[in-house]
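[1] Can you look at this prediction? I've put the sequence above it.
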Amino acid sequence: MGSFYKDGSTYRYKFIDHAGKTRKLNFGRNKPSSRERGYLDSNVTHLVSCRKNGCLIEPRVQSWLTEIHGSPVAKKLAEWGLIAMPGVSTLGEYLTWLFDQKVNHWKDAEGNAVWSPATERDCIATKNYLIEYFKEGRAIHSITPGDAEEWLQWLRSDATRSNRSAAISKHVKRVRSWFGFAARKKWIQENPFCHLPICTQVDRERILYMSPEEAESVIAHLTCDQHRLFFVLGRFGGLRLPSEVAELRWSHFDFDANTLRIPPAKTKARTMPLWPEIRDYAWSEFMAWQDDCSRADDYVIHRHRTINRDGKSVISNKIVAYMKQAMKLAGLEDFHKPMQNLRTSCENDLRLIVPEGRLTEFMGHTSKVAELHYRKTTKQEFANFASVRRMASEELECPQNSMDHKQDQHGPEMSIHGRENGFQESA
């Protein structure tokens, strides 16, 4: 409990904070009323107790903090660590602060930003949906679980472009994490989004397959060897585009042993066979790199590179735009999510010839991930299944004829019954 006193012509409020330090709030020449003094003393005492004991701030005190937001009193309380950091009380301020921390300050074990540029781009879409519905000036502690449910229903409506279940689940997952952090920091009473359901984040309808013939048609519409190699590494090598290809150097190729070492981008480094489709395009580019004395780097894809915010050399979106344009010219304008579905197409081709254990090692993911995100029955497999069923039906209808037409090493014209008669005559 604090006390009010007059220091000359200035009215002040003095109290002891959670660290045992004496703090003073200056009210100038305006004397607070008896009701205002009691209200301030009660709320500040509650804030000190919560900060000392790690308790949550009561709703009535949260309402008072909303009223004094931006005032000199609120700034002083934030400076002394009794309330949230300055500039994180409203939704817009909190999300701006959180994005700044994730991108510019917080680092992972390797010293990189917690959010990659691609992750930040996806999170911006979620942020925009929050701001569009709740508005920037909405106090974060005033968002209730009921408000969160209404926001979810709004996402599912036709008012947004992201009304697919997989996309909505990703938005909900991000928002639950963001407000969970605010709840752990004691900036809000509870996480209002924690009860929202997270459904499957896989849209099976958007898992597509590009046949080798269609891939050759796309390659024919690519006019640059670098663009062709970029496409082939994704379609016939299954590399993640563009992250793994961006880190690929000529030192990772072993043309004598026919192996290709994939540098770590999303998962750990791995080694896979240098498939013939990749070798044909990579060899010519490798010879061109050896003949070009002006190049100081050994990047496999050296065109359309840029420097990202972490100071790393990455592949720009220009090469992706050229690839999408070639797909459109090849009649594949409906080939959604080309970066992932090229890898999907490679996975579905290789699983027919490579054992499961080796395939997951080459592709850099588990069997569970492959079944959930990559595996898809192709048209050729449907045709093969139908052919096998037709042959099985014919054998069931004519079992005697199918047995008579089987041949062995005794001669192309001798059936099983003929072989038995021959054995009896020789005996």
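    Now that the structure is in, tell me what you want to look at.
[2] contacts, neighbours, all on C-alpha from now
    Noted.
[3] buried sites along stretch 296-305?
    In terms of neighbour count (16 or more other C-alpha atoms under 10 Å), stretch 296-305 has its buried residues at Tyr299, Val300, Ile301, His302, Arg305.
[4] Helix, strand, or coil at the fourth one?
    Three-state assignment for His302 (DSSP: H, G, I helix; E, B strand; the rest coil): coil.
[5] Alongside the first one, take a look at this:
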Amino acid sequence: MASLQKRKSSNGKWLYRIQINYQDDIRPTKSLGRISERDANEIKGHVDHLTDAAKYNTTPPAKTLDWLETEATNDLVNFLARWGFCSPRERSTLDEFISNYIKSRQDASANTIRNFENSRKKLVDYFQADRQLDQINNGDANEWRQSLVNQGLSDATISKAVKHAKQFFRLAKDKGLVRCNPFHHLRAGGEENASRKRFVKRTTVDLAIENAPDIQWKLIIALARYGGLRCPSEILELKWSDIDWENRRIMVSSPKTKRQGKPFREIPLFPELRPLLEHATHLAPESATFVITKYRQRNSNLRSQFKRILKRAGIGPWERLFQNLRASRQTELAKYLPSHVVCAWMGNSETVGSKHYLQVTDDDYERALGAISGAHVKESVQKATLQRTAGKCDESLESQTPERDTTEVAGPLGFSKTGLVPPRGVEPLFSG
């Protein structure tokens, strides 16, 4: 059995502690801190169930087991476990837990793993690798987010890190490693960063393709810009058997959307891609399965190699090198085709497409200015034409209308008006 003890603190608040009658001369005591009398009595009830179960070798009530798993503090659980009334709660360090989670995500794409690692580093750099998960509270989470703001990171980067922190600690809570998710209350915000968007013109892409070292790199650039494929996941998965030359279609395997029940999508064999693919078929060995046979190792850094190609072509690199190639293609197609068709080819939703892919281009401004100028010119021409037409009509009517009498006659209430017929008396129109 257990008993409650209480005393007043210096500010008049009641402090509770629980004492367990373990043996005659041993009475383990644990401070419960400043809590309400109701909460203290509830804890005492659960502890009584645990001590009775240990004494009589029975199973505690389900309600007590649930309390032990989800509501009891780590200090209290560790205290009870130390005296043999329950099992110790599993503990883990921050770096160990997140690293193991990332390793377990075999289904995630390389880009997702890279984003996880970036968020892990932001957490570990601030809290230290050996920080226990259950030692991070809501206030610590607030200060961590503020530290990201102080570093001058973009809203999109902070949002991604916060969402991942919530995800990591939600799993830790499900495993019973923490009582609650200290990051749950944080505002993530949007992940859209308009400043990183860049519409890559065809002339720029064609110059980069021209300076690419081999047909494989030419295809990587073209498939990203003119095919709208994700790089590297979808481009490296493309097989020669996926190309239907007769029907001019390409089957694109998509690891990213596979978890959503969409393992592949079909796109047109766009005319910009066909010459390069045809040339590549003549160079590929008969046994080749994949269109891109080089750069398939996980340590291949396509971004760095692409930057070198751009430098050789005299082109300055832009942010999100491959993402903006793909976004440029979606922006281009959206000007001529319905959005649901374009999104089906790109493998994203209309909401995602409009938020993260579609861009306003220089051509849009020129077209708008041209349309407005053209409308003004057209309106002016129409007005001038109408005026000339109206003038000719008036002249024609005047030449055909007989001369009218403009004699003024008295109108109602003494006002005068121009009479259209000569005034007459009461005599009959015709005299017989």
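    Looks like it came in fine. Since the model is a prediction, treat every value here as computed from it, not as a measurement.
[6] What does the superposition give as a TM-score?
    The TM-score (TM-score structural alignment, normalised by the length of the first structure) is 0.71; 345 aligned residues with a C-alpha RMSD of 3.6 Å.
[7] follow-up on the earlier one: tell me which two in the buried residues of stretch 296-305 of the first structure are the farthest apart.
    Maximum pairwise distance in those, criterion C-alpha to C-alpha, is 11.2 Å, between Val300 and Arg305.
[8] and which of the buried residues of stretch 296-305 of the first structure is nearest to Ile262 of the first structure?
    Proximity of those to Ile262 of the first structure (C-alpha to C-alpha) peaks at Val300, which lies at 12.0 Å.
[9] Can you give me every residue that contacts that closest one?
    Neighbour list for Val300 of the first structure: Val245, Leu248, Arg249, Trp250, Glu285, Phe286 [criterion: C-alpha atoms under 8 Å, 6 or more residues apart in numbering].
[10] again with Asn78 of the second structure
    Contacts of Asn78 of the second structure (C-alpha under 8 Å, 6+ apart): Pro88, Arg89.
[11] can you do 10 Å?
    With contacts defined as C-alpha atoms under 10 Å, 6 or more residues apart in numbering, Asn78 of the second structure is in contact with Ala72, Gly84, Phe85, Cys86, Ser87, Pro88, Arg89, Glu90.
[12] Which residue in the first structure aligns with Val342 of the second structure?
    Aligned by TM-score structural alignment, Val342 of the second structure pairs with Leu359 of the first structure.
[13] Oh, that last question was meant for Ile243 of the second structure, not what I typed.
    Counting by TM-score structural alignment, which is the criterion used here, Ile243 of the second structure corresponds to Phe253 in the first structure.
[14] same thing with Lys197 of the second structure?
    For Lys197 of the second structure, the aligned residue in the first structure is Ile207 (criterion: TM-score structural alignment).
[15] What is the distance between the helix or strand hosting Arg388 of the second structure and the centre of its chain?
    Using DSSP states H and E, Arg388 of the second structure maps to helix 362-400. Once both centres are worked out by C-alpha atoms, centre = their mean, to the nearest Å, helix 362-400 of the second structure turns out to sit 47 Å from its chain's centre.
[16] Ok, stretch 324-340 of the first structure next?
    Chain-centre distance of stretch 324-340 of the first structure: 21 Å, with C-alpha atoms, centre = their mean.
[17] just the helices in the stretch 1-150 of the second structure please.
    Per DSSP state H, counting those that start in this stretch, the stretch 1-150 of the second structure has helices spanning 37-56, 62-70, 74-82, 94-104, 110-127, 138-150. These are given in chain order.
[18] Residues contacting the longest one, please?
    What it means is helix 37-56 of the second structure. Contact with helix 37-56 of the second structure is made by 1-6, 14-22, 32-34, 36, 57-61, 63-65, 67-68, 71-72, 76, 80, 83-86, as judged by C-alpha under 10 Å, 6+ apart.
[19] try 7 Å this time
    Met1, Ala2, Tyr16, Thr59, Pro60, Thr64, Phe85 (C-alpha atoms under 7 Å, 6 or more residues apart in numbering).
[20] List the buried residues of it.
    With burial defined by 16+ other C-alpha under 10 Å, the residues of helix 37-56 of the second structure counted as buried are Ala40, Ile43, Lys44, His46, Val47, Asp48, His49, Leu50, Thr51, Asp52, Ala53.
[21] And the first one, what's its match in the first structure?
    By that I understand Ala40 of the second structure. Alignment note: Ala40 of the second structure maps to a gap in the first structure; criterion TM-score structural alignment.
[22] any idea how far Ala72 of the second structure is from Ala40 of the second structure?
    Plainly put, Ala40 of the second structure is 12 Å away from Ala72 of the second structure if you go by C-alpha to C-alpha, to the nearest Å.
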